[in-house]
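Engineer: next come a sequence and a model predicted from it.
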Amino acid sequence: MHRIRRLVLLVLSLVTIFASALAYAEPAIWVVKGPHATVYLFGTIHALQKDDPWRSPKIDAAIQHSQTLWLEIPNIDDAASMQPLLMQLGMDQTHPLSTRLTPDEMVKLTKAANSVGLPGGEAMFESFKPWLAALTLSIAPLMQAGYDPNTGVEMELKPEFVKANKPVKGFETAEQQMHYFADMPEKVQIDFLNSELDDFDSAVDKFKQMLAAWSAGDVEALDKLNNADFRDKYPDLFQILVVKRNRKFTAQIQDLLKGDSVSFVAIGAGHLVGKDGVPAMLEKQGYKVTRE
């Protein structure tokens, strides 16, 4: 069960996680206003090294001003409750992963698993569906390098709002997030796995480059590093995991803008940059999105 709890944390870390240690950070934050409502948009980092800085006066002011925190999912810190979902949607005891992959893909999987010292090597993946193997491999080298989902931005934001008696809400549920992956056709799941295997050896270096861009507020570089290859090499997967979700986030944020409250929206940084990002989608709907 310890392994399952650890895997749940990996699943909750999803698609876009950036981290590193810098002396000072100024990540991008945007503000959108409706007739009576205000929404702050902030891109989160789902895994950090302990004490990695990310706060700035602008971010702190927006947090203090906000009445409600909106995350991708509200119970990001409740791994135990996700275990049954992970077993149901991510495991398949009757169709071993090795029967779904080519010999060359299995060689890459074995090399990746052994390089980060995963228990049992590639054998631990035999009962995994391809999407869960991909998610596990997306964060395993980062965790080996000291980055931890337990120290991500959301893990700091949520208790801060709870302590202030401010509501914490979610755009999605953990089950919905898992279904984005589990409902993908098997070919797309294997594409996802191959994308992680192809980038496995350079994952940590790329991770640090993305954080440097995120921390400096360089949204153009962040889009290039985080989304460009993904968008070009795996367009179907990009549509499912990024564009489709961004459209839903945008629609829900539009509903918030019709109200009269101040909301702090904190979702994965990759969802806020580029032509397919939430700020761009809001602008297409006629809203003025201002960089703070």
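Structural biologist: That came in fine, so what should we check first?

Engineer: every contact and neighbour count from this point should use C-alpha atoms.
Structural biologist: OK.

Engineer: tell me the spacing between residue 2 and residue 83.
Structural biologist: 10 Å (CA to CA, to the nearest Å).

Engineer: one more: residue 151?
Structural biologist: For residue 151 relative to residue 83 (CA to CA), the value is 20 Å.

Engineer: let me see the contact set for the residue of the chain positioned farthest from its centre.
Structural biologist: Ranking residues of the chain by C-alpha distance from their mean position (CA atoms, centre = their mean) puts residue 35 at the top, at 30.7 Å. Contact analysis of residue 35 by CA atoms under 8 Å, 6 or more residues apart in numbering lists 257-258, 260.

Engineer: tell me which of those is nearest to residue 282?
Structural biologist: Nearest to residue 282 among the contacts of residue 35 is residue 257, at 10.7 Å by CA to CA.

Engineer: can you give me the helices for the stretch 151-292 of the chain?
Structural biologist: Under the criterion DSSP state H, counting those that start in this stretch, helices of the stretch 151-292 of the chain are mapped to 153-163, 174-182, 186-198, 203-216, 219-223, 229-233, 235-238, 244-257, 278-284.

Engineer: buried stuff in the last one?
Structural biologist: Residues of helix 278-284 classed as buried by neighbour count (16 or more other CA atoms under 10 Å): 278-282.

Engineer: comparison target, given below:
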Amino acid sequence: MRALAIVLCVVIGACATARPRCALVTYAQPRDAVFAWRVQRVGAPGTVILYGTIHTATLSDVPVEALRALDGVTRFASELGDVEPDPGVILDLARLPFGQVLDQLLPADDWWELETAMRGAIKPDDLKRARPWFALIRLMARVAPAPKPSMDVALATRARTRGVPVDPLETWQDQMTALDASVTIADLSGAIRARHTFACSQTNLLASYAARDTPRLTQLLRVGDASLIAKRNATWLPRLEQYVAQDGTTFVAVGLGHLLGDDGLPAMLARAGYTITR
């Protein structure tokens, strides 16, 4: 389970209306370049390749151009690298504070629908203790399970098997704390009501990714808390600058939402004086 990876309905805005609908989208051909940006700086020996992933996709969704670039690098980094979480830490971070229970925080109808949807997948008492982000992840995994391994995990594994060092940009605790701050009870309620559109929305997301539809993906992936993305990007920025200052090429794979818009990493690096080429 990748913490930020599976909260598709929050990211794509499928939960924004009381009566969510989803119509499948199709594309005749790709509309833009691969979601990869080359980062360099005059006088610096290193190069960074920023690659935008979809956490609910897998390796087969990565274009061949990106795989070729990955196979020629000296370093790999992603949000979590290939570090496996401590199950005990996950459980601690997933539980509501003492005295709070989810069935009292949610509207009664939403709780009933959630408990019904999750029956057989999680014990009712455990569901009552779940924080909104954790309940949302479990709901998504229940109604529209993502392929395994995820794109991020598969890329890290590919790098590792080729003898390329793999670095994490943040810890599991960092990511789960960020997710907890971004997913509200209202988000969970919206997701419960929109759960029947999850599979369709995920199909559309992958279609837009394959078609390299930058405007649509910018709209879909930047629906959530933009300040959270900007904050995490700012935290990662010094590490990226270190990579550019070192010899070799570093392939950095992060969620595509972190690379789009004015506070995306390519834009931030361009403002800092780096040369960015897509």
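Structural biologist: Received the coordinates, thanks. In this text the structure is predicted, and so the values were computed from the model without any measurement.

Engineer: before we move on, the earlier item: from the buried residues of helix 278-284 of structure 1, pick the one nearest residue 57 of structure 1.
Structural biologist: The closest of the buried residues of helix 278-284 of structure 1, once distances to residue 57 of structure 1 are taken by CA to CA, is residue 279, at 21.5 Å.

Engineer: alignment lookup: that closest one to structure 2.
Structural biologist: Residue pairing (TM-score structural alignment): residue 279 of structure 1 is matched to residue 266 of structure 2.

Engineer: contacting residues for the spatially closest residue to its match that is not a sequence neighbour?
Structural biologist: Leaving aside its sequence neighbours, residue 266 of structure 2 sits nearest to residue 259 (CA to CA, 6 or more residues apart in numbering; 6.0 Å). By CA under 8 Å, 6+ apart, the residues touching residue 259 of structure 2 are 50, 52, 265-267.

Engineer: any idea which of those residues is closest to residue 124 of structure 2?
Structural biologist: Comparing these against residue 124 of structure 2 with CA to CA places residue 52 closest, at 36.8 Å.

Engineer: please pull up the equivalent of the closest one in structure 1.
Structural biologist: Going residue by residue (TM-score structural alignment), residue 52 of structure 2 aligns to residue 43.

Engineer: part of a strand, is that match?
Structural biologist: Yes - counting by DSSP: H, G, I helix; E, B strand; the rest coil, residue 43 of structure 1 is part of a strand.

Engineer: okay, now it: neighbour count?
Structural biologist: Look at residue 43 of structure 1: counted by other CA atoms under 10 Å, it has 21 neighbours.

Engineer: quick one, what contacts it?
Structural biologist: The contact partners of residue 43 of structure 1, taken as CA under 8 Å, 6+ apart, are 27-29, 266-272.

Engineer: out of those residues, which sit inside strands?
Structural biologist: Within the contacts of residue 43 of structure 1, residues falling in strands by DSSP state E are 29, 266-268.

Engineer: okay if I get the residues you listed as CSV plus distance to residue 14 of structure 1 and neighbour count?
Structural biologist: Output for these, formatted as CSV (distance: CA to CA, whole Å; neighbours: other CA atoms under 10 Å):
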residue, distance to residue 14 of structure 1, neighbour count
29, 21, 19
266, 14, 22
267, 11, 24
268, 9, 23
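
Engineer: report the two of the residues you listed separated the most.
Structural biologist: Among those, 29 and 268 lie farthest apart (CA to CA), at 12.4 Å.

Engineer: my guess is residue 230 of structure 2 contacts residue 264, does it?
Structural biologist: Yes - applying CA atoms under 8 Å as the test, residue 230 of structure 2 and residue 264 come out as touching, 7.1 Å apart.

Engineer: shared neighbours, the two?
Structural biologist: With CA under 8 Å, 6+ apart as the test, residue 230 of structure 2 and residue 264 both reach residue 258.

Engineer: follow-up on the earlier one: what's the most distant pair in the contacts of residue 259 of structure 2?
Structural biologist: Counting by CA to CA, the most remote pair of the contacts of residue 259 of structure 2 is 52 and 267, 13.8 Å apart.

Engineer: where's the nearest residue to residue 238 of structure 1 once chain neighbours are set aside relative to residue 246 of structure 1, distance?
Structural biologist: Nearest residue to residue 238 of structure 1, sequence neighbours excluded (CA to CA, 6+ apart): residue 231, at 5.5 Å. Here residue 231 of structure 1 is placed at a distance of 14 Å from residue 246 of structure 1 (CA to CA).

Engineer: so between the two, which is more surrounded?
Structural biologist: residue 246 (21 against 17).

Engineer: contacting residues around the equivalent of the more buried one over in structure 2?
Structural biologist: The alignment partner of residue 246 of structure 1 in structure 2, by TM-score structural alignment, is residue 233. For residue 233 of structure 2, the contacting residues are 258, 263-265, by CA under 8 Å, 6+ apart.

Engineer: which of the residues you listed has the most neighbours?
Structural biologist: residue 265 (26 neighbours).

Engineer: just checking, that residue touches residue 256?
Structural biologist: No - proximity of residue 265 of structure 2 to residue 256 does not meet the contact threshold set by CA under 8 Å, at 10.0 Å.

Engineer: just give the number of residues close to residue 232 of structure 2.
Structural biologist: Around residue 232 of structure 2 there are 18 other residues, counting by other CA under 10 Å.
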